[in-house]
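Engineer: What follows is a predicted structure for the sequence shown.
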Amino acid sequence: MTTIYVDADACPVREEVYRVAGRLHVAVRIVSNGSRPIRGPGLPNVQMIVVSAGPDAADDWIAERITAADICATADIPLAARCLARGARALAFNGQEWTSGNIGGALAGRILNQHLRESGINQGGPSALTQRDRACFLNALDRLVHAARRGAPIPLKLRPPEPD
């Protein structure tokens, strides 16, 4: 049985997850740390999980429980890598699917950006989620749920994003 795990801290697409999960009858685990409690939607297929407020506590909870039949929605690249290592699927909030073919570059870019920030070079934060990003997320989540249910293998590489 497929479950969608949501790294809920700063997650802008919870409503989209609820919509897809409700339509496809999929269980959802919304995982957050104790520092910012998140109000649940009151849906029978959605379980709110509050873990300790320690660093990476929500990530650890998800990574310890996710299986190859599951999907993780997260903006956290290291968590996405941990989910992929367990055979699960991982999806960024903008609809980008993480795969073994693109996660290494994303991890390297994260380390580089962290080094630049520590060096005093301000890179700015992530761009705001657009309506197109939300639509991409909805489509990708729907596709991933169906693929997970079929037991389809996770592709190594995806086609590059379309130019704007």
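Structural biologist: Now that the structure is in, tell me what you want to look at.

Engineer: from here on, contacts and neighbour counts on C-alpha atoms
Structural biologist: Noted.

Engineer: and the lengthiest helix in the chain, which residues are buried?
Structural biologist: Criterion DSSP state H: the longest helix present in the chain is helix 131-150. Within helix 131-150, the residues that count as buried by 16 or more other CA atoms under 10 Å are 133-134, 136-138, 140-142, 144-145, 147-148.

Engineer: all helices of the chain, in order?
Structural biologist: With DSSP H as the criterion, the chain has helices spanning 14-24, 57-65, 77-85, 103-118, 131-150.

Engineer: And for the first one, what's in contact with it?
Structural biologist: Read that as helix 14-24. Applying CA atoms under 8 Å, 6 or more residues apart in numbering, the contact partners of helix 14-24 are 4, 6, 8, 27-28, 45-46, 134, 137-138, 141-142.

Engineer: okay, pairing it with this:
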Amino acid sequence: MIIYVDADACPVTEDIIKLCEPYQLTIILVKSYAHFSHRLYHEWIKEIYVDSEKEAVDYKILSMINKGHVLVTQDYGLASLALQKSCYVIHPKGFQYTSKNIDQLLASRYHSAQLRKQGGRTKGPKPFVQEDHERFQTVFTKLLSTII
């Protein structure tokens, strides 16, 4: 099992590393060169950098991810495509994407985009708070315990 992280703006990267450390599960952080870091990680954590083109991180993750792998992403579109590859997908706010909720999430994103195209305004995401970290840690730990 491999844990993939859409790491450009992932607020739970440190949580993932901490929770995977006892198992030394392979973690692959995929990010654009715009988010380059000199940080050194454990040997079981890999960083892959891609161009800063729109969707480059998504395309790279999709080219590597396979059935049974885990993906952490805020991107509903990427989550939808990973679910089609029979992957486990978790949002950093602490909910798991499933075949039962992905259509509603994509529809909501589409309607918000249409509203913005027409000059309307939509609310952005709420700030990421400690409760979000705790919810993510709970869901991620539960997922790991079922698939390890």
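Structural biologist: Cool, got the structure. Quick caveat, the model's predicted, so the values are computed rather than measured.

Engineer: Quantify their similarity with the TM-score.
Structural biologist: Remark: TM-score between the superposed chains equals 0.94 [TM-score structural alignment, normalised by the length of the second structure]; 148 aligned residues with a CA RMSD of 1.3 Å.

Engineer: so who does I45 of the second structure touch?
Structural biologist: 26-29.

Engineer: meant to ask about A140 of the first structure, not that
Structural biologist: 91, 95-97.

Engineer: Neighbour count and distance to S119 of the first structure for these - can I get that in CSV?
Structural biologist: Output for the contacts of A140 of the first structure, formatted as CSV (neighbours: other CA atoms under 10 Å; distance: CA to CA, whole Å):
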residue, neighbour count, distance to S119 of the first structure
L91, 23, 30
G95, 19, 31
Q96, 17, 29
E97, 22, 30
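
Engineer: Output those as TSV; include the columns distance to I62 of the first structure.
Structural biologist: Listed next are the contacts of A140 of the first structure as TSV, based on distance: CA to CA, whole Å:
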residue	distance to I62 of the first structure
L91	14
G95	19
Q96	19
E97	17
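
Engineer: From these, pick the one nearest L116 of the first structure.
Structural biologist: Comparing the contacts of A140 of the first structure against L116 of the first structure with CA to CA places Q96 closest, at 24.0 Å.

Engineer: That closest one contacts A135, doesn't it?
Structural biologist: No: counting by CA atoms under 8 Å, Q96 of the first structure stays clear of A135, with 11.3 Å between them.

Engineer: What number of residues are in the vicinity of L129 of the first structure?
Structural biologist: 12 (other CA atoms under 10 Å).

Engineer: er, G120 of the first structure I mean
Structural biologist: Quick note: G120 of the first structure (other CA under 10 Å) scores 8 neighbours.

Engineer: go on, I27 of the second structure?
Structural biologist: Counted with other CA under 10 Å, the neighbours of I27 of the second structure add up to 24.

Engineer: Just give me the match in the first structure for it.
Structural biologist: Aligning on TM-score structural alignment places I27 of the second structure opposite V28 in the first structure.

Engineer: ok, that match - contacts?
Structural biologist: If a contact means CA under 8 Å, 6+ apart, then V28 of the first structure has 3-6, 18, 21, 45-47 as its contacts.

Engineer: hmm, 7 Å instead?
Structural biologist: Residues in contact with V28 of the first structure (CA atoms under 7 Å, 6 or more residues apart in numbering) are 3-5, 45-47.

Engineer: again with S86 of the second structure
Structural biologist: 67-68.

Engineer: And the one 5 residues further on, by the same measure?
Structural biologist: Residues counted as contacts of H91 of the second structure (CA under 7 Å, 6+ apart) are 72-74.

Engineer: corresponding residue for it in the first structure?
Structural biologist: In the first structure, H91 of the second structure lands on A92 (TM-score structural alignment).

Engineer: roughly how far apart are that match and G120 of the first structure?
Structural biologist: Distance of A92 of the first structure to G120 of the first structure, given as CA to CA, to the nearest Å: 27 Å.

Engineer: Cool, thanks, signing off.
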